[in-house]
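Trainee: predicted structure and sequence below. I'll ask about it afterward.
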Amino acid sequence: MFTGIITAIGTVSAVENRGDMRLVISCPFAPEAMAIGASIACSGVCLTVVDRGGEAGDAWFAVDVSGETVSRTAQDQWTRGRRLNLEQALRLGDELGGHIVTGHVDAVGRVASATGEGGSIRLSIAAPAEIAPFLAEKGSVTVDGVSLTVNEVSDQADGSCNFGLNIIPHTAEVTTLGALKAGDTVNLEIDVLARYLKRMESLRAV
């Protein structure tokens, strides 16, 4: 379980295909803080630490990424040199600063536009029809692992939608979102509460 509050940016430093894909990700965490078998969200994808090393401030950890995960996540995410938003799993007693995030990607979105607005960045993201009903103005959404508030939703004729986000300078600086441009793909996770409400609504309609 995660909160969507990013604690570091990591970089994919090595990729090895061995059936599943083995990635080595460099990061500023302390190696001893990353237990073997622990979960780390990598741009919104919950992955398991299978190896680790280095030293505090210049560490690395290894994860295995299945073909299923690759097929359901953002294009070119699992390539050497790719920067990833990192969050270690929530511990009992930690502050829930964002919202409850599972680390399971529901869909891949595409950046429709990224424009400056004051000191912030205004993002418009196109979301597919299967998750459009779960996106609401002032609701929560996770984009590449970052907990954000939806500013507006524009429904499209084909059932998809575009939703707007405001990325403040701090968020742009400490995550990868500040570098997004039109055409980039991003991992989307809907709010877990919206998921249950949609299910309850569908049962009432039967």
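Mentor: That came through, no problem.

Trainee: use CA for all of it now, contacts and neighbours both
Mentor: Fine.

Trainee: tell me where this protein has helices.
Mentor: 67-71, 169-174, 192-204 (DSSP state H).

Trainee: now the ones you listed as CSV including distance to residue 83?
Mentor: Shown next, in CSV, are those (distance: least, Cα to Cα, whole Å):
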stretch, distance to residue 83
helix 67-71, 16
helix 169-174, 12
helix 192-204, 26
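
Trainee: which stretches of this protein form strands?
Mentor: According to DSSP state E, the chain carries its strands in the segments 8-18, 20-27, 39-42, 45-55, 58-65, 83-88, 107-117, 120-127, 140-143, 146-149, 152-155, 161-167, 185-190.

Trainee: JSON lines for those, including mean neighbour count?
Mentor: Listed next are the strands of the chain as JSON lines, based on neighbours: other Cα atoms under 10 Å:
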{"stretch": "strand 8-18", "mean neighbour count": "16"}
{"stretch": "strand 20-27", "mean neighbour count": "20"}
{"stretch": "strand 39-42", "mean neighbour count": "24"}
{"stretch": "strand 45-55", "mean neighbour count": "19"}
{"stretch": "strand 58-65", "mean neighbour count": "20"}
{"stretch": "strand 83-88", "mean neighbour count": "24"}
{"stretch": "strand 107-117", "mean neighbour count": "18"}
{"stretch": "strand 120-127", "mean neighbour count": "22"}
{"stretch": "strand 140-143", "mean neighbour count": "25"}
{"stretch": "strand 146-149", "mean neighbour count": "22"}
{"stretch": "strand 152-155", "mean neighbour count": "16"}
{"stretch": "strand 161-167", "mean neighbour count": "21"}
{"stretch": "strand 185-190", "mean neighbour count": "25"}
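
Trainee: put this next to the first one:
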Amino acid sequence: MFTGIIETIGTVTQLQKEATNLHISLKSTITSELKIDQSVAHNGVCLTVVNISGDEYTVTAIQETLQKTTIGKLTIGEHVNLERAMKLGDRLDGHLVQGHVDQTATCTKAQETKGSWAYTFKYDSSLNNITIEKGSITVNGVSLTVVDSKTDEFSVAIIPYTFENTNFNTFQVGTEVNLEFDVIGKYVSRLNALNN
């Protein structure tokens, strides 16, 4: 379980295909604190640490993860939002995030707005995921509040701290991102579909 509050940025140092899996090595400031078999969210995708060497660690993404997220599109040198799993009893500064990406979306608007940034993302609404005004959404692992909710798109506003300390500062029109919709909203949507 995660909160969507990004701890640090990691840099992809190596990508190695093995059958249908992808081994991803990253360099980060939290590597020395990680342990083998620990869960870490990478752009919102929960992956398990399988190897640690110096200031680099490796995680493995299986085929389903590669098909449903942007993880398979990472490149050497790319920056990745990182968050370790929350500790029981910690403050929940963001919202409940599982690290299970529901689908991807594409950035259709990226604009500085006098000290903050506004981003709009379009997604496939046929998968029955929903957003609501002032509800929670996770974009590349970042816990955010929905500003403008529509059937197949939503907007978020980013404060300077988030812009500077996550990979939001690399987003532009056309950037593909990972989305995890609010877990309560997913259950409500599912119940509604079952009752109709």
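Mentor: Structure's in. What do you need? If you're wondering where the values come from, they're calculated on a predicted model, not measured in any experiment.

Trainee: now do the contacts for the counterpart of residue 148 of structure 1 in structure 2.
Mentor: Here residue 148 of structure 1 is matched to residue 144 in structure 2, going by TM-score structural alignment. Residue 144 of structure 2 is in contact with 4, 94, 136, 137, 138, 156, counting by Cα atoms under 8 Å, 6 or more residues apart in numbering.

Trainee: distance to residue 22 of structure 2 added to those, as JSON lines?
Mentor: JSON lines is the format used below for the contacts of residue 144 of structure 2 (distance: Cα to Cα, whole Å):
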{"residue": "4", "distance to residue 22 of structure 2": "24"}
{"residue": "94", "distance to residue 22 of structure 2": "29"}
{"residue": "136", "distance to residue 22 of structure 2": "30"}
{"residue": "137", "distance to residue 22 of structure 2": "27"}
{"residue": "138", "distance to residue 22 of structure 2": "23"}
{"residue": "156", "distance to residue 22 of structure 2": "31"}
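
Trainee: tell me which of those residues is nearest to residue 176 of structure 2?
Mentor: residue 138 (13.6 Å; Cα to Cα).

Trainee: where's that closest one relative to residue 18 of structure 2, distance?
Mentor: 29 Å (Cα to Cα, to the nearest Å).

Trainee: same thing with residue 56 of structure 2?
Mentor: 19 Å.

Trainee: also residue 74 of structure 2?
Mentor: For residue 74 of structure 2, the distance to residue 18 of structure 2 equals 16 Å [Cα to Cα].

Trainee: same question, residue 129 of structure 2
Mentor: Using Cα to Cα, residue 129 of structure 2 is found at 32 Å from residue 18 of structure 2.

Trainee: just to revisit the earlier point, how about the strands of structure 1 in CSV, adding distance to residue 175 of structure 1?
Mentor: Output for the strands of structure 1, formatted as CSV (distance: least, Cα to Cα, whole Å):
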stretch, distance to residue 175 of structure 1
strand 8-18, 6
strand 20-27, 13
strand 39-42, 11
strand 45-55, 15
strand 58-65, 18
strand 83-88, 6
strand 107-117, 15
strand 120-127, 13
strand 140-143, 11
strand 146-149, 8
strand 152-155, 22
strand 161-167, 10
strand 185-190, 13
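
Trainee: to residue 197 of structure 1, which of these lies closest?
Mentor: strand 185-190 (11.8 Å).

Trainee: what do we get in structure 2 for residue 200 of structure 1?
Mentor: Here residue 200 of structure 1 is matched to residue 191 in structure 2, going by TM-score structural alignment.

Trainee: out of the helices of structure 1, which one sits most buried?
Mentor: Compared across the helices of structure 1, helix 169-174 shows the largest average neighbour count, a mean of 14 (mean count of other Cα atoms under 10 Å).

Trainee: and that helix, which stretch of structure 2?
Mentor: Using TM-score structural alignment, helix 169-174 of structure 1 corresponds to residues 160-165 of structure 2.

Trainee: what residues does the matching stretch touch?
Mentor: Stretch 160-165 of structure 2 is contacted from outside by 6, 8, 9, 115, 116, 117, 168, 169, using Cα under 8 Å, 6+ apart.

Trainee: one more: stretch 40-49 of structure 1?
Mentor: Residues contacting stretch 40-49 of structure 1 (Cα under 8 Å, 6+ apart): 2, 4, 34-39, 61-65, 84-89, 102-105, 142-146, 187-189.
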